[in-house]
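**Q** No sequence on hand, only this structure:
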């Protein structure tokens, strides 16, 4: 890598489409932004680059741990705060409520 250090992002990984609750959504990740564009390998046709930092992701328990690691190692960073998760409580009795707005689904 050249003398220029790459910017790192500190963020919470989003939930997968298969998750409905808050499980495995805790913890913070430090990942480096791409340092150079990917290019096609002429022999195999695979996309790649000489930037190995883009392959590194570090996981931390708290945001403060991730920030402390970045500052201790002189890594410039930016923190992306997670969007609040809104979970709408559903009540079984609402399926039979008079005057409900949704169509009957079952």
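**A** Noted; the coordinates are in hand. Since the model is a prediction, treat every value here as computed from it, not as a measurement.

**Q** C-alpha only now, for contacts and for neighbours.
**A** Fine.

**Q** quick one: contacts for the residue nearest to the spatial centre of the chain?
**A** For the chain, the residue sitting closest to the mean C-alpha position, by C-alpha atoms, centre = their mean, is residue 13 at 2.8 Å. Under the criterion of C-alpha atoms under 8 Å, 6 or more residues apart in numbering, the contact list for residue 13 reads 25, 27-29.

**Q** take the one below as the second:
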């Protein structure tokens, strides 16, 4: 059984980063999804696709996968590049672009 261990990205709807600190373990799908002919809903007979385990550290997630005998792959998060900015920089005299309303 294959699992994927990753840190979820920040949602686009909120500026907070609280849910990005934990590591998540997801099981890879065992079977393909089927379309239900009457309503058009998609369904799957794989119950593990609904399971998401959360861990505080990467080491805890790897230890759990090894203890359960699961093959795992780790996806490292992309590092944020934060440029410190100040509001006063908009009004600097050596600014390259023109400032307009």
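**A** Right, received. Where do you want to start? Since the model is a prediction, treat every value here as computed from it, not as a measurement.

**Q** circling back to that earlier point, counterpart of the residue nearest to the centre of structure 1 over in structure 2?
**A** Under the alignment (TM-score structural alignment), residue 13 of structure 1 maps onto residue 8 of structure 2.

**Q** A strand includes that match, no?
**A** No: following the definition DSSP: H, G, I helix; E, B strand; the rest coil, residue 8 of structure 2 is coil and is not counted among the residues of a strand.

**Q** now the counterpart of residue 68 of structure 2 in structure 1: how far from residue 58 of structure 1?
**A** Under the alignment (TM-score structural alignment), residue 68 of structure 2 maps onto residue 73 of structure 1. When distances are taken as C-alpha to C-alpha, to the nearest Å, residue 73 of structure 1 and residue 58 of structure 1 turn out to be 13 Å apart.

**Q** those helices in structure 2, which residues are they?
**A** Taking DSSP state H as the criterion, structure 2 carries its helices at 58-68.

**Q** rewinding a little: neighbour-wise, which of residue 73 and residue 58 of structure 1 wins?
**A** Taking residue 73 of structure 1 and residue 58 together and counting by other C-alpha atoms under 10 Å, residue 58 has the greater number of neighbours (12 against 9).

**Q** Now do the same contact list for whichever residue in structure 2 pairs up with the more buried one.
**A** Alignment of residue 58 of structure 1 against structure 2 is given by TM-score structural alignment, with residue 53 as its counterpart. With contacts taken as C-alpha under 8 Å, 6+ apart, residue 53 of structure 2 has the following neighbours: 24-26.

**Q** let's see 6 Å
**A** Taking C-alpha atoms under 6 Å, 6 or more residues apart in numbering as the definition of contact, the neighbours of residue 53 of structure 2 are 24-25.

**Q** measure it to residue 44 of structure 2 for me?
**A** Counting by C-alpha to C-alpha - residue 53 of structure 2 and residue 44 of structure 2 are separated by 19 Å.

**Q** same check, this time on residue 87 of structure 2
**A** Relative to residue 44 of structure 2, residue 87 of structure 2 is positioned 51 Å away (C-alpha to C-alpha).
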